[in-house]
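# fold the following.
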Amino acid sequence: MALVTHPQPPAPTGPAASPDGGRRRVIAMAVWGVAFVVAWLGIGLPTDPAYAFLWIWAGTVAWNSSRPWRSHLRFARDWIPVVLLLAAYNLSRGFADNGATPHAMELIVADRTMFGWATGGEVPTVWLQEHLYEPQVHWWDVLVSWVYFSHFVMTLAAAAVLWLRDRGRWAAYMRRWGFLCAAGLVTYFLYPAAPPWWAAQNGLLTEVARISTRGWKAFGMHGAGNLLNAGQIASNPVAAMPSLHTAFALFVVLFFLRSTRRRWWPLLLAYPLAMTFTLVYSGEHYVIDVLVGWAYVGLTFLVVGVAERGWAAYRAHRRPAEDVPAEAVPAAEPAATVRR
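I've put the predicted structure just below:
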């Protein structure tokens, strides 16, 4: 993913830094928050990349409401290619199966081999639903729905914060995220794999309920997951390997881990673990999908890091010959006066 970085405009020292600028920011963010909640209850959570981008863009406009419009338009200019790539990625996933029979039994065997000693021979999804899933909604179902939804906004929101603070790091983040998405998409085409709920529907597992969005019912917000449910219906059912849900969660955490104080590391690392529990319990993924997704994250940081260092070394090698001014290069001495 080719991303061009530009110098980040300096932090405002005028109205935005004044008390009036602070009040303006509070009011703008309050309006944005109310509008977001109203749209959430009426339309659904923003899980579509383009829809999520509009809300994130509006949030950055509200947060920096004192900045000129050219700054906000620069955000759109940098992000529209990213949103188009994400939209193309989502659409292309739907063609990954090509009508082929998806892989399922080997994933079931892998999970039973790893965890059958602790689950009585069942895959973890079946075991968890046997012990935790009931017709009434519990607090953990609410937590599962929130964690599942966070997948659709966490990576974009983190990228938006990076864009506002350091566009160089934003570009590095986007290069890694783009590589991770591409690697996952290629795998979906090469190895279409079905999740536990699909295996149960086709008689390969005992009953598995797809329950990733049922937590909204606890608050009477039956329409809160409308877009998410519609996206699940339209999504490719055989794009389970690797789990990019947990891959994205681990990717975001690892990207910011080194710049975060160590005392916060357990809290950050709890997020990909919570996502893992969410996906396995709700019937969306096997544990083997998660482990492969984590391996893809490691591969992403390795490959992109090596590529960046190689590119930096190449530019450093070319720069001395390109950047040294002509007058700084000493003229060659005449042959007759060469010192011996």
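
# when you work out contacts or count neighbours from here on, use the C-alpha atoms and nothing else.
OK.

# ok, residue 157 - contacts?
The contact partners of residue 157, by C-alpha atoms under 8 Å, 6 or more residues apart in numbering, come to residue 56.

# what about it, which helix or strand?
Secondary structure from DSSP states H and E places residue 157 in helix 154-165.

# centre of the chain to that helix, how far?
10 Å (C-alpha atoms, centre = their mean, to the nearest Å).

# tell me which helix or strand comes right after that helix.
According to DSSP H and E, the helix or strand after helix 154-165 is helix 167-190.

# show me which residues of the very next helix or strand once past that next one are buried.
Downstream of helix 167-190, the next assigned helix or strand under DSSP H and E is helix 196-201. Counting neighbours by 16 or more other C-alpha atoms under 10 Å, one finds that the buried residues in helix 196-201 are 196-200.

# chain center to helix 196-201, what's the gap?
Offset of helix 196-201 from its chain centre (C-alpha atoms, centre = their mean): 25 Å.

# can you check stretch 56-66 too?
On C-alpha atoms, centre = their mean, the centre of stretch 56-66 falls 21 Å from that of its chain.

# show residues contacting that stretch.
Identification of contacts with stretch 56-66 by C-alpha under 8 Å, 6+ apart yields 15-16, 21, 24-25, 28-29, 32, 72, 75-76, 156-157, 160.

# another for comparison:
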Amino acid sequence: MVFQGIAISPERYAFVLLLGSLLVKKTRNFIFDWTPFLFILISYDFLRELAGNLNSGTHYLEAINFDQKLFQTLPTVTLQEKFFNTSQVVWYDYGAAFLYLLHFILPLGFGFLLWINNRRYFKEFVTGISLLSYSALVTYLLFPAAPPWMAQRDGYIVGVTKILDQVLEVFSTNLDLVTVYHNLNPNPVGAIPSVHTAWPLLIFLFAYRYFKTKALYFLPYVLSVWLAIIYLGEHYVLDVLTGIIYAIVFYVISVEIMHRINWGHLFRQIENKLFNKKLLKTARDDQAL
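From the prediction side, this is the model:
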């Protein structure tokens, strides 16, 4: 994500959350709990680029044919014909782009909310989003799929604009934000499953598990993201449906894993050993002085 020429990446968000942990006096727990999570997110971003470089052949027609058979048209094309103004960017274009660019902020923010309330909840969520993300990476390697804007660019369909680029160009004053964004999003053929679909749904499922009916306030956001990614030309309906399936499957798997294995006890043992060793070493160093 880019704001005023500054790339906002997971480690920068983590620094903000670390400051938050200082306020609630849980810095030690933060370092222990969040280091693996941040490693997973950062390595996911790196491997996503690798997956984009290793793909052997991009799939264009499967998603096109599926959407056309289901709707007798392409929803992306229909939405852009009705709502996209080629002469200017309007308010809902900005809104859709904003929803799209919240992608990395959301898991970290929700994870922090869980963490300050219940570390077990946090670890269940980390398990779910990690399994989902890396399973999606494997899918991108095995089945690299083009989004609608790429299908338009390469001549497979017509009538699709990459609206996100249009929005970023509005803010490109001293810096070419379009180029910066494409460099930060190096795997354009990671469309199936849509992680922009799967992550918000996974967050909603965990939110409902922990916060019950309060989570329903988050549901309009989830549905809005799904609509936005289709309108922006970033995903087909097939991508969204596969993202929904991935989210549900890995939610169930992660909850079962945490239920069957006493991860909380395991994490506490590891944490105590690590920090006790560190304290012991510090004491010995002090004695040596």
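
# just to revisit the earlier point, now the helix holding residue 157 of the first structure: which residue numbers in the second structure?
Matched against the second structure by TM-score structural alignment, helix 154-165 of the first structure falls on residues 106-117.

# ok, and the closest non-adjacent residue to the counterpart of residue 144 of the first structure in the second structure?
When the second structure is aligned by TM-score structural alignment, residue 144 of the first structure is paired with residue 96. Spatial nearest neighbour of residue 96 of the second structure, chain neighbours left out: residue 228 (5.0 Å); criterion: C-alpha to C-alpha, 6 or more residues apart in numbering.

# trace the one you found over to the first structure, please.
Under TM-score structural alignment, residue 228 of the second structure pairs with residue 278 in the first structure.

# cool, and residue 255 of the second structure?
Under the alignment (TM-score structural alignment), residue 255 of the second structure pairs with residue 305 in the first structure.

# can you give me the helices in the second structure?
Counting by DSSP state H, the second structure has helices at residues 10-23, 27-54, 61-71, 75-83, 91-101, 105-117, 119-142, 148-153, 163-170, 177-184, 195-211, 219-231, 237-260, 263-288.

# neighbours of residue 165 of the second structure, how many?
16 (other C-alpha atoms under 10 Å).

# contacts only, for it.
Counting by C-alpha under 8 Å, 6+ apart, residue 165 of the second structure touches residue 178.

# go on, residue 130 of the second structure?
Residue 130 of the second structure is in contact with 40-41, counting by C-alpha under 8 Å, 6+ apart.

# please pull up the equivalent of it in the first structure.
By TM-score structural alignment, residue 130 of the second structure lines up with residue 178.

# state the distance from the residue nearest to residue 290 of the first structure when sequence neighbours are not counted to residue 311 of the first structure.
Leaving aside its sequence neighbours, residue 290 of the first structure sits nearest to residue 243 (C-alpha to C-alpha, 6+ apart; 5.2 Å). According to C-alpha to C-alpha, to the nearest Å, residue 243 of the first structure stands 30 Å off from residue 311 of the first structure.

# which of those two has more neighbours?
Between residue 243 of the first structure and residue 311, counted using other C-alpha under 10 Å, residue 243 has the larger neighbour count: 25 against 12.

# return the residue of the second structure aligned against the more buried one.
Using TM-score structural alignment, the partner of residue 243 of the first structure in the second structure is residue 194.

# separation between residue 29 of the second structure and residue 18 of the second structure?
From residue 29 of the second structure to residue 18 of the second structure the distance is 11 Å (C-alpha to C-alpha).

# and for residue 112 of the first structure, nearest residue in space, chain neighbours not counted?
residue 123 (5.1 Å).

# residue contacts, that neighbour?
Contacts of residue 123 of the first structure by C-alpha under 8 Å, 6+ apart are 108, 111-112, 115-116, 286.

# before we move on, back to that, ranking the helices of the second structure by burial, who's on top?
Neighbour counts (mean count of other C-alpha atoms under 10 Å) averaged over each of the helices of the second structure peak at helix 195-211, with a mean of 22.

# how big's the offset between that helix and the first structure?
Superposed on the first structure, helix 195-211 of the second structure shows a mean distance of 1.2 Å to its aligned residues (mean C-alpha distance after the TM-score superposition for the first structure).

# and that helix, what does it pack onto?
helix 105-117, helix 119-142, helix 219-231, helix 237-260 (3 or more C-alpha pairs under 8 Å, 6 or more residues apart in numbering; DSSP states H and E).

# the second one relative to helix 195-211, how many degrees between them?
It stands for helix 119-142 of the second structure. 160 degrees (axes from the mean of the first three to the mean of the last three C-alpha atoms, to 10 degrees).

# what's the mean deviation for helix 119-142 of the second structure versus the first structure?
With mean C-alpha distance after the TM-score superposition for the first structure, helix 119-142 of the second structure averages 1.0 Å from its match.

# what angle do that helix and helix 263-288 make?
Using the same axes, to 10 degrees: helix 119-142 of the second structure against helix 263-288 is 100 degrees.

# now swap in the first one and tell me
In terms of direction (the same axes, to 10 degrees), helix 105-117 of the second structure departs from helix 263-288 by 80 degrees.

# tell me how many other residues crowd the residue mapped onto residue 4 of the second structure from the first structure.
Residue 4 of the second structure maps onto residue 41 in the first structure, with residues paired by TM-score structural alignment. By the measure other C-alpha under 10 Å, the count of residues near residue 41 of the first structure is 15.

# then residue 6 of the second structure?
The number of residues packed near residue 6 of the second structure is 11, by other C-alpha under 10 Å.

# that one and residue 181 of the second structure, how far apart?
11 Å.

# between the contacts of stretch 56-66 of the first structure, which is nearest residue 139 of the first structure?
residue 157 (25.6 Å; C-alpha to C-alpha).

# I'd say the match of residue 228 of the second structure and residue 144 touch.
Yes: if you go by C-alpha atoms under 8 Å, residue 278 of the first structure and residue 144 touch, sitting 5.2 Å apart.

# quick one: map residue 201 of the first structure onto the second structure.
Alignment note (TM-score structural alignment): residue 201 of the first structure maps to residue 153 of the second structure.

# any idea how far residue 19 of the second structure is from its match?
44 Å.

# could you do residue 148 of the second structure as well?
40 Å.

# go on, residue 192 of the second structure?
36 Å.

# next one: residue 224 of the second structure
31 Å.

# circling back: contacts only, for the match of residue 4 of the second structure.
Residue 41 of the first structure touches 221, 223-224, counting by C-alpha under 8 Å, 6+ apart.

# which one of these has the most neighbours?
Of all the contacts of residue 41 of the first structure, the highest neighbour tally under other C-alpha under 10 Å goes to residue 224, namely 23 neighbours.
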